[in-house]
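1. Here you go, sequence then predicted model.
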Amino acid sequence: MQIRYKQFFVILVANLLLAAALFTAISWNFNRSFQEYVRNDQAKELQPLVEGLAEAYQQKGRSWQWLHNNRRQWQRLVQQYLIREAEPDSQVIEVSQSTQRPPRKPRPPHPMTQRLLLSDAHDNPIIELPVINPEHRKTSIQWLPIMIDGEVIGQLGVAHSTELEREMDRLFVTHQLQQSAWIVLGILLISVGLAFPFAKRLVRPVTRLQESMQQLAGGKIEQLEPLPVTSDDELGRLAHAFNLLTDTLKDNLKARQQWIADISHELRTPVAILQGELESLIDGVRPLQPSALKSLHAEVERLTGLINDLYELALSDQGSLSYQRKECSLGALLSDFLEQSQTQLSEKDITLDFHSPNRPLVLFADESRLIQLFRNLLINSLRYTDAGGQLRVRLFEDRNTGTATLIWEDSHPGVADKDLEKLFDRLYRTDSARDRISGGAGLGLAICRAIAEGHQGWIEASHSELGGLKVAVHFPLYGK
């Protein structure tokens, strides 16, 4: 069963239950209110009898003794103060062309006589209800106080049935309940009529998502259109998350295509050079001399380095890049590396400015990987810093974050703003027109990021005050 039909039936069942509860509540409340109305009306009708009893109480010496269990006197009082309406004139009888009223018949006892009772101020019974048939409906007693000058002298009770007794009252209640039933049924039909299109509209985003998922499963990533986000509810957030997913997949697809193209280019170039030089040696165009072998060896080394870098990046993606961690001093390790690199810096006429704190900054890290990171940063500075430039290296502790921060910055030339966020992308070079020798393969900084993240740290690039590139590497301190 489709979701739209499930939602329709859920809404339908919910409306049925709501309609049943609404009708039950309306019926109960109307019956209760109408019975209360009938009791109040009867109490108003009994008010003359209450006043008559108070007057008779005074006339009989302020005592109820004269009426105690005197049912005949009681019926007379009830008959006196609860007089029925006169019979209509239409019931006269014509006799010998003259209109005469029929002889007055003795009036039967008032119908309420059988439901009235009387008690004194101390709740002692004076007139009790007649013996009630066991099959008679359950009754409740409503007491009306009999008062003289603000003093309660007795109580007139009237027994009310839990059910309506007069036919007109029952007909009225039945009619009102039927009207309520028709109203509730109409509301139910309207809700059912609105439930199906509402369920269809509610499922529409899910249907669009299903179609897009089928396209995605079919490999049509580039043709996928973003889903419209028309609300901020769960479905809207789901559509937004799917759009983010498709954008990420499109970016990854483009990156993979670019990655394959760049790798092919980087591998093809040294292979083509090797092939050309070997062919020239085989054809005798170029004599077999040590310089030729040295050139071939340089190309093989460059190709080997590129393959090793690609392999390390692949391992970092899989989380398989090995780390032999132990406690080490970052300052001592960096100081030794820079001291060993003085010869390379001197050849490029680059001055070094190094500052490290006196206290050791201890990491739980792989020393060989950290040296690899330093080496890649140094190669990047040597490759892109003009002769006569400057390299500034700073190492300090950030007590707020509990990290050791390495600041590596060089002098001119600088990096454009648009290139900063892409420096750590694989095979990315700030100038694609650079030759291979000066530009490298664009993997050094990508490996630096992989090493930093492998040590639960992070790396970022910005403009240097010296005019070149500033790279900040953050490592969590051991024990912090």
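-> Noted; the coordinates are in hand.
2. CA only for contacts and neighbour counts going forward, please
-> Fine.
3. quick one, helices of this protein?
-> Ranges of helices in the chain, per DSSP state H, are 3-45, 47-59, 71-81, 167-217, 234-282, 290-318, 330-340, 342-347, 367-384, 417-420, 436-439, 444-454.
4. isn't residue 199 right next to residue 8, touching?
-> Yes. Residue 199 lies in contact with residue 8 (CA atoms under 8 Å); the separation is 5.8 Å.
5. Second structure for comparison follows:
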Amino acid sequence: MGIRNKLFLIFLATFLVLIAAGSGFSFYAFQRSLNTYLDERQQAKVERLADHLGMLYSQSGSWEFLLRNPRQLKRLYILAGDRDEDDKTRGLHHLQLLGENKRPLLGPPAPPGPPGMRIEVPVHAGHRTVGWLTYPNQDAIRDKLDQRFMGRQVDFGIWMLSVGLALSLLVSWLLARHLVAPILALSRHTRHLQEGHYRERLESRRRDELGTLIHQVNQLAERLQQGQAARQRWFSDIAHELRTPVAILQGELEALSDGIRPVNQQALAGLEGQVAHLTHLINDLHDLALADGGNLRYHFTALDFSALLEDALDSYASSFELHDIHCQTQLIDHCPIHGDPVRLRQLLDNLLQNSLKYTQAGGSLTVRLAADGNQWRLTLEDSAPGVPDDALPRLFDYLYRVDSSRNRRTGGSGLGLAICDRIVQAHGGQIHAAHSKQGGLRIDVLLPREAP
């Protein structure tokens, strides 16, 4: 059974239960109120009749005026308030007048039954009780008129129940359709996403949970579309990056084979350089694939990040001196962290190589390490050339290189900063790129301190 039919049955059952409970309660309350009203009405009429009889008794001094003319009791009963022509004598047929000693004087004899089935109303003449008016309890004298009235009410209740059932069917169907419509739209949309149609979006102005779900599914579709575009761009960039060194190797080998270039140490060194570049690119691609799949191994341990940074700077000191780049450091002595020393050294190597490759000769590099709240902040700032504003957010993308002085001729593969981003994320930190005050690029790495 589909969710629409389930919701329809749930709503319908709920409405029917509410209608039945409400109708039953209303009928019971109406019946009780009607009986109470009839009893109070009859009681009031008999009490008014008793007042009239008391005044007449005071004037005549006995019940002879009524015994000589019994029809006068009927007129007095009508005068007491019964204005319904069809109901003039209904109460009178059961009314009996008793004397002071409760002996029957006028009216039909009382039927046998328990005392509680009759109600007695005293007739007073001054301060003296001169008689009694007695009549049966209304529960004992419900006549056909009352039954017909109750029957009409029951018929009206049944008609109202029928209308309520029809409205319940209509409202239940509309509610089920209203609630299930976005779910069916989501089902169709996710099926299209499964088939690879990532450009489609759902339109909805709902502000409830279903609206939130539709918004999230649209965000998912956008992410899938971006992922598809990135994957296509990734494959294209990988093919391009691999094609370049392979084409160079192929050309060099053809020149050597045809005798155009002599086979000497210089030619072999050129081939070795291209092979090294190709090997470096393949290794970087492999590391990124492992990092994205969560399979890049890390061996975390307690270490001093300051000592690891000083060791990396010492290993690159001669290279910076060779390229005429002045390196200035501002470090603190002890920076305890919990991390993988091999991956962190790979992070430092990539950052230092990035500055070494792209900083112009005669430039400078400033490396700072300081505390920043509950984190350690590593900052590298180099001199010109810099990067455009729109390139800063993309520096950590796969195979991205700024199309300026920082290009492929410097030997970069465009994967170093992407690998740095994955390593920093694995250590629970953050990495950002910004413009350097020295005219080049600034890289900030935030790593959490070791827990005490």
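-> Yep, that arrived. Every value quoted in this text rests on a predicted model; they were computed, and no experiment measured them.
6. Could I get the helices of the first structure in JSON lines, plus columns for distance to residue 480 of the first structure and mean neighbour count?
-> Listed next are the helices of the first structure as JSON lines, based on distance: least, CA to CA, whole Å; neighbours: other CA atoms under 10 Å:
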{"stretch": "helix 3-45", "distance to residue 480 of the first structure": "52", "mean neighbour count": "15"}
{"stretch": "helix 47-59", "distance to residue 480 of the first structure": "91", "mean neighbour count": "17"}
{"stretch": "helix 71-81", "distance to residue 480 of the first structure": "99", "mean neighbour count": "16"}
{"stretch": "helix 167-217", "distance to residue 480 of the first structure": "45", "mean neighbour count": "15"}
{"stretch": "helix 234-282", "distance to residue 480 of the first structure": "35", "mean neighbour count": "15"}
{"stretch": "helix 290-318", "distance to residue 480 of the first structure": "25", "mean neighbour count": "15"}
{"stretch": "helix 330-340", "distance to residue 480 of the first structure": "15", "mean neighbour count": "16"}
{"stretch": "helix 342-347", "distance to residue 480 of the first structure": "33", "mean neighbour count": "14"}
{"stretch": "helix 367-384", "distance to residue 480 of the first structure": "19", "mean neighbour count": "18"}
{"stretch": "helix 417-420", "distance to residue 480 of the first structure": "31", "mean neighbour count": "12"}
{"stretch": "helix 436-439", "distance to residue 480 of the first structure": "39", "mean neighbour count": "12"}
{"stretch": "helix 444-454", "distance to residue 480 of the first structure": "17", "mean neighbour count": "21"}
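7. so which of these gets nearest residue 357 of the first structure?
-> Residue 357 of the first structure lies closest to helix 330-340 among the helices of the first structure, at 7.6 Å (CA to CA).
8. Report the angle between that closest one and helix 367-384.
-> Helix 330-340 of the first structure and helix 367-384 meet at an angle of 50 degrees, taking axes from the mean of the first three to the mean of the last three CA atoms, to 10 degrees as the criterion.
9. Give me the range in the second structure that helix 330-340 of the first structure lines up against.
-> Counting by TM-score structural alignment, helix 330-340 of the first structure falls onto residues 305-315 of the second structure.
10. Kindly report the same for stretch 281-296 of the first structure.
-> With TM-score structural alignment as the criterion, stretch 281-296 of the first structure aligns to 256-271.
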